Each structure stands twice: as structure tokens, then as C-alpha cells.
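1. everything below, folded, please.
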Amino acid sequence: MPYDIIVCVKQVPDTANVTAEAMKEDGTVNRAALPTIFNPEDLNALEAALDARDRFGGTVTAISMGPPKAADVLRDCLFRGADRAILLTDRRAAASDTLATSYILARAIETIGRYDIVMCGRQAIDGDTAQVGPQIAEKLGIPQVTYLEELVALDGDLARIRRNVGNGWELVEVRLPALMTVIASANQARPPAARRVMRYKRARVPAEIEAEVKKSLGAVSDEEIQDAAARRAEELRRQGLLLEQWDLDDINAELDRCGLPGSPTKVFRVQAIVLSKKGFTEVPPTEEGVGQLIHELIVERTLG
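-> Predicted structure coming up:
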């Protein structure tokens, strides 16, 4: 029995290179100031989905929510073996927190239609909340299995999964459709296939095409840019290289549940903490010693 699998992937800021410009005045992340990468555990989720398709048959659809540049991770998905790639991009979705993001992705999954399994990375390195996957499952009304370490078997509408529980593992069974979040120890992602790289390196979403055409034509009218972009898009469509691009209208999303209006979370500050002190301090196991330690931590602004 073949299985249709949807994988949610994200392009994230490289948190190893956070700078002082990482945060905007409104408390949102300044993504333009940071280099971007494929979220690591989403790559593990993609590999788990591709492995399941290779073993049991079916399809793998990758979907990413983000600016047009997020098409980079979708091309990477195609390079590694995904069958379909969809970019969900809309300025009205900007600054979405986990509540709004999970709503938008759930609407996109419902718009795709048929699916047996939804896979996500456990968490994204730009937030580390591990909330989006479980919230998607709640909004879709399907069961979820978190911390997947191995998809042991698929038999009809039953999946058998080994999940990590911190100090060991457990084997669980779940009825499909279901959502699964995948951890880094689950697998090692396969490398991009050379032939697929050669085929899909020119694949573009419409927003990328328009930007490239505008850059190449220079100072011309908007109508000329749109006409040239439409011709280029049609050419790529004939070659099977036009990636799907959706906005909030395409998924019939309620706008008050998207972007800032649908995001109750407010970021206070983004900081890069560097621990520079060497050695250790011995604290007497007394009330006075503990009190002195707390005082020092407060004075040094480690606490408070």
C-alpha cells in the first residue's frame, strides 16, 4: 500500500552567526541580517519520509512557509528525492508565532488534500519551542507521535514507531493519518543526487522569476516585467521546473489568525550569551553561602 507523506520544512537563520542586528525594534527576528540554512531536524524528517516512500511506496510532498528565498530549501528537498514542492509565501503571514504558523500550515495541508503521514522536525533552531508539529496535529484533528527515532513498519493504516523517551525508547502504534516529529538521532540525511541537482537547479517559484526578470531588464514598466515573467514561468512549467507558490488566499486562511494579528507571543529580546569565566567557585553548603551566591548572580545580571 503506497503512502502519501507531507513534510514541513523550514529555512532558518544560522543561529551560530547571530549578530547585534538579529532583532528588529518590534521584537521580531531580522531574517535579512542573518545567513540561512535548512533547519537540521527538518532534514531528518525529510529523510524519514523519503525512506518510508522507498520502503513502502508512495509520494513525498515538501512544503515550506517563508519568503521567496525559502525556495532554496525546497530545491534541496527535490535534489534529495522529494516528488513535489510547495512554497507558502505571503507578507500577511510575516511575524507569525507558533500558533499562527501551525494554523497556516494546517490549512495548507488540508488544501493539499490526501495525506497519510505528516512529518516535521522536532523543533526549529530559531525558536527551539517544539510546538509547531504538535499544534498542527491538534488543528488537523489527527494523532501525533513525537521524538520519532525510527519508523519501524507500516501495515495498512497502522504505523509502528520507535520513539526516544530520553533515558530509553518505547515502541508505539498509531492509526493513520498521523503526524510525527523527528529527532536528529533518527537518521543521517542522504546527499543530494547529482542528476536531480542538474535537473532542478533551475526550478523557480513565480516570485523568484519576477525578481530575476526585473533585475535583468532594469528600468522598464511593471507591465513589461509581468509579461516577461509570465513567459518565463510558462517555459519552466513546460519543463516541469515551475515550483508551486501559494498565498493565504489559496488556502482560505482566516487573516486574523495569521501573522502578527494571530500571534499572541511577543519577543522581549534576542541575545547571544557568551560564557567567558574560567575555573569554578566553591559555595559553602550553608544558608549564608547560598545567599551570597544568589546575590552575586543578581549583581552580575545572571538572574533577574
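2. when you work out contacts or count neighbours from here on, use the C-alpha atoms and nothing else.
-> Fine.
3. next SSE downstream of the helix or strand hosting Val213?
-> Val213 belongs to helix 206-217 when assigned by DSSP states H and E. Per DSSP H and E, the first helix or strand lying C-terminal to helix 206-217 is helix 222-238.
4. now for that following helix, which elements pack on it?
-> Helices and strands touching helix 222-238, by 3 or more C-alpha pairs under 8 Å, 6 or more residues apart in numbering; DSSP states H and E, are helix 206-217.
5. what residues does the helix it packs on touch?
-> Defining contact as C-alpha atoms under 8 Å, 6 or more residues apart in numbering, one finds that helix 206-217 is touched by Pro68, Lys69, Ile225, Gln226, Ala228, Ala229, Arg232, Ala233, Leu242, Leu243, Gln245.
6. give me that answer again for 7 Å
-> For helix 206-217, contacts defined as C-alpha atoms under 7 Å, 6 or more residues apart in numbering pick out Pro68, Ile225, Gln226, Ala228, Ala229, Ala233, Gln245.
7. measure the third one to Lys214 for me?
-> Looking back up the chat, that one is Gln226. From Gln226 over to Lys214 the distance is 9 Å, taken as C-alpha to C-alpha, to the nearest Å.
8. same thing with Gly166?
-> Computed as C-alpha to C-alpha, the Gly166 to Lys214 distance reads 51 Å.
9. ok, these two, which is more surrounded?
-> Set Gly166 next to Lys214 and count neighbours by other C-alpha atoms under 10 Å: Lys214 wins out with 19 against 7.
10. which other helices and strands contact the longest strand seen in the chain?
-> When the chain is scanned for its longest strand (criterion: DSSP state E), the result is strand 144-155. On a contact count with 3 or more C-alpha pairs under 7 Å, 6 or more residues apart in numbering; DSSP states H and E, strand 144-155 meets strand 158-164, strand 178-182.
11. show me how far it is from its chain's centre.
-> Strand 144-155 has its C-alpha centroid displaced from the chain centroid by 19 Å (C-alpha atoms, centre = their mean, to the nearest Å).
12. how about stretch 183-202?
-> For stretch 183-202, the distance to the chain centre is 16 Å (C-alpha atoms, centre = their mean).
13. now it: buried residues?
-> Ile183, Ala184, Ala186, Asn187, Ala189, Val197, Tyr200 (16 or more other C-alpha atoms under 10 Å).
14. please provide the structure for the following sequence as well, for comparison with the first:
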Amino acid sequence: MSLKIVVCVKYVPDASGDRGFGGDLTVDREGVDGLLSELDEYAVEQALRVAEASGGDAEVTVVTVGPEDARDAVRKALSMGADRGVHVEDDGIHGSDVMGTSLVLAAAVEKVGFDLVVCGMASTDGVAGVVPALLAERLGVAQATLLSEVSVDGSVVRGRRDGEGAVEVLEAALPAVVSVTDQSGEARYPSFKGIMAAKKKPVESWDLDDLDLDGDEVGLEGAWTLVDEATQRPARTAGTIVTDEGEGGKQLAAFLASQKFI
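-> As a prediction, the model looks like this:
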């Protein structure tokens, strides 16, 4: 039986852009370019490595939740080598927090069918890092998070977690959810052949009705967390220049003391 691997990815605002909040205090995704979260590229890479190690007896499906442009994240993963994609898009999802996002992802993953779900360690916009655990809980399966190495042997997934003082080796029976770190191996760069092939790979579009979910469970209405207030970060100033004319050390110490650094 073919191994069914699902990779959950996110379309995020480019960190190099001028990111901010919209009028409803949700992340402004229209005023800045977006892309596949860099940390999710590692998840795609590990899923592809597991599929390749299976001798081709595996299918990799990429799932994302987000606005229309989020389809670009799916296409990037398909160009890397994934087989098919699913894009969940619905106006009711706007403003979802980790609870709502994990609910939608769980419903989509269940509909796709899975043996192994692979996630990045966190998204580069929210950086909460809890969606993989929430997803495993909603799916009712084991989780092995923050792995730097992943492999599948029969009906068991194994991984290595590198800590500051120790290395842990974890294993879980499939089906399971794993998340991988940015130390798990450099993500492959899509080849021209892969980019062209991705255009022919299927990408399904689902909404909340397709997943039998109610709008009041997700979005701003269903969010467990809300942003009450946001203030634009002030522009960076030139700073204070100390001209050393024999008293530079004293001036520097006085400045550090005034800023309560010493």
C-alpha cells in the first residue's frame, strides 16, 4: 500500500518587506509580497526524502490554508517534487488564530487521507510553533516535533531531536504528525523541469463547506486570541555620536547609564 504523506505549508508575508497590520488588526497580506514560509520548505524536503526512500511507493500532497495568492506556496512545493496540492480558501477563515487554523488543517488532512503529516517547526509570520501539536491532537494521532532527521520504516516513523545537552531519538506508530527544524537538511531548489511539471499537477480548491466546518468555529469570530492594539515601530534614527576628545569613555558610560544599560 502506498505511503500517504501530507505536508502542511503556509503562505506568509515576505520578511524583507514592510510588514504590518490591517484595519481589523490582522496581518496585512495585501500590502506586501508573499511566499512559501522558508521553514516549511524544510518540511517539503523531508517529505520528499521519505517518499524517495520508499522506492517511489509514496504520494506527497501539499495542503495550505489562506487567500487566493496562497496557491503560489502550493505551486512552489509542487515544483520541488510534491505530487498534488490542496488549497483551502474561504472568506470565513480570515483572522483565524492557531486554534482555527489547526481545525481547518485537520479537516483537510482527514479528507486527503494520510499516514504521515509533516510540518515546519513554525511559520515565519506568527512563529507560535504549536500548530503541529494541535493538529496531532485534533487528528488523534502521535506527534514527534522539532526533528532534525526523519525516516519511515514500515509502520513506524523515527526521528532525532537535537537539544542543547542531549540528543533524543523518537519513534511513533503511523499515522503520526511530525515537525522538522531548519537543521533537518537544506531544501532543494526547484529545477526548470520541476517548475514546468508543477503546472500540470493537480491542485484542488476547497472551502469550509467542503470540509463540513461552520464559520463560527474559525476566523475572527472563532479566534481564541485577538490583537487589541498595534503601534507602528518608530523609524530608526542615526543614534548618538560620541566624539572622543579625551573624555570619550566618560561620555559613553554616561550615555549607557542614561539608557539604563549599566
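15. please state their TM-score.
-> Here the superposed chains carry a TM-score of 0.86, computed using TM-score structural alignment, normalised by the length of the second structure; 247 aligned residues with a C-alpha RMSD of 2.5 Å.
16. quick one on the thing from earlier: can you check what angle separates the longest strand of the first structure from strand 158-164?
-> Strand 144-155 of the first structure and strand 158-164 are oriented at 130 degrees to each other (axes from the mean of the first three to the mean of the last three C-alpha atoms, to 10 degrees).
17. now the strand or helix carrying Val7 of the first structure against strand 178-182, angle please.
-> Under the criterion of DSSP H and E, Val7 of the first structure resides in strand 3-9. Here strand 3-9 of the first structure runs at an angle of 50 degrees relative to strand 178-182 (the same axes, to 10 degrees).
18. tell me how far strand 3-9 of the first structure is from the chain's mean position?
-> 12 Å.
19. list the buried residues of that strand.
-> Neighbour-count burial for strand 3-9 of the first structure, counted by 16+ other C-alpha under 10 Å, picks out Tyr3, Asp4, Ile5, Ile6, Val7, Cys8, Val9.
20. helices or strands next to it in the packing?
-> With contacts taken as 3+ C-alpha pairs under 7 Å, 6+ apart, strand 3-9 of the first structure sits against helix 40-56, strand 58-65, strand 117-121.
21. what does it contact?
-> Here strand 3-9 of the first structure makes contact (C-alpha under 7 Å, 6+ apart) with 42, 45-46, 49, 53, 57-64, 115-120.
22. restricted to buried residues, select the residues you listed in ChimeraX.
-> Those of the contacts of strand 3-9 of the first structure that count as buried under 16+ other C-alpha under 10 Å are selected in ChimeraX with:
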select :42,45,46,49,53,58,59,60,61,62,63,64,115,116,117,118,119,120
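23. which part of the second structure lines up with the helix holding Val213 of the first structure?
-> Under TM-score structural alignment, there is no match for helix 206-217 of the first structure anywhere in the second structure.
24. and the angle from that helix to helix 222-238?
-> Using the same axes, to 10 degrees: helix 206-217 of the first structure against helix 222-238 is 120 degrees.
25. and the two most separated of the buried residues of strand 3-9 of the first structure?
-> Spatial extent of these (C-alpha to C-alpha) is set by the pair Tyr3 and Val9 at 18.8 Å.
26. ok, now which ones touch the residue lying closest to Asp97 of the first structure once chain neighbours are set aside?
-> Among residues not flanking Asp97 of the first structure along the chain, Ser263 sits closest, at 5.2 Å (C-alpha to C-alpha, 6 or more residues apart in numbering). Taking C-alpha under 7 Å, 6+ apart, we find Ser263 of the first structure in contact with Ser96, Asp97, Leu99, Ala100.
27. cutoff 8 Å now
-> Ala95, Ser96, Asp97, Thr98, Leu99, Ala100, Arg257.
28. next one: Val118 of the second structure
-> Going by C-alpha under 8 Å, 6+ apart, Val118 of the second structure touches Ile5, Val6, Val7, Cys8, Ala43, Val44, Gln46, Ala47, Val177, Val178, Ser179, Val180.
29. which among these gets closest to Asp90 of the second structure?
-> Cys8 (17.1 Å).
30. ok, Arg49 of the second structure - how many residues close by?
-> Arg49 of the second structure, neighbours per other C-alpha under 10 Å, totals 13.
31. with Thr124 of the second structure instead?
-> 20.
32. same check, this time on Gln292 of the first structure
-> Counted with other C-alpha under 10 Å, the neighbours of Gln292 of the first structure add up to 14.
33. same check, this time on the one 5 residues further on
-> Each residue near Leu297 of the first structure was counted by other C-alpha under 10 Å, and the total is 12.
34. tell me how far it lies from Glu287 of the first structure.
-> In this view, Leu297 of the first structure and Glu287 of the first structure are 16 Å apart by C-alpha to C-alpha.
35. follow-up on the earlier one: can you tell me what the residue nearest to Asp97 of the first structure aligns to in the second structure?
-> Using TM-score structural alignment, Ser263 of the first structure sits opposite Ala223 in the second structure.
36. is the aligned partner of Arg31 of the first structure in the second structure in a helix, a strand, or coil?
-> Counting by TM-score structural alignment, Arg31 of the first structure lines up with Arg29 in the second structure. Under DSSP: H, G, I helix; E, B strand; the rest coil, the three-state class of Arg29 of the second structure is coil.
37. tell me which element Leu248 of the first structure is part of?
-> Judged by DSSP H and E, Leu248 of the first structure forms part of no helix or strand.
38. that one and Asp90 touch, don't they?
-> Yes - Leu248 of the first structure is in contact with Asp90 according to C-alpha atoms under 8 Å; the separation is 6.5 Å.
39. quick one: contacts for the nearest residue to Leu34 of the first structure once chain neighbours are set aside?
-> Excluding the flanking residues, the one nearest Leu34 of the first structure by C-alpha to C-alpha, 6+ apart is Pro13, at 5.6 Å. Counting by C-alpha under 8 Å, 6+ apart, Pro13 of the first structure touches Arg31, Leu34, Pro35, Thr36, Ile37, Asp126.
40. go through those and name the one nearest Asn252 of the first structure.
-> Looking across the contacts of Pro13 of the first structure and measuring by C-alpha to C-alpha, the closest to Asn252 of the first structure is Arg31, at 26.5 Å.
41. tally of neighbours for the closest one?
-> 16.
42. how about the one 3 residues further on?
-> Leu34 of the first structure is flanked by 18 other residues according to other C-alpha under 10 Å.
43. cool, Gly279 of the first structure as well?
-> For Gly279 of the first structure, the tally of surrounding residues (other C-alpha under 10 Å) stands at 5.
44. how much space separates it from Gly289 of the first structure?
-> 18 Å.
45. next one: Val213 of the first structure
-> Distance, Val213 of the first structure to Gly289 of the first structure, using C-alpha to C-alpha: 68 Å.
46. this completes my enquiry, with thanks.
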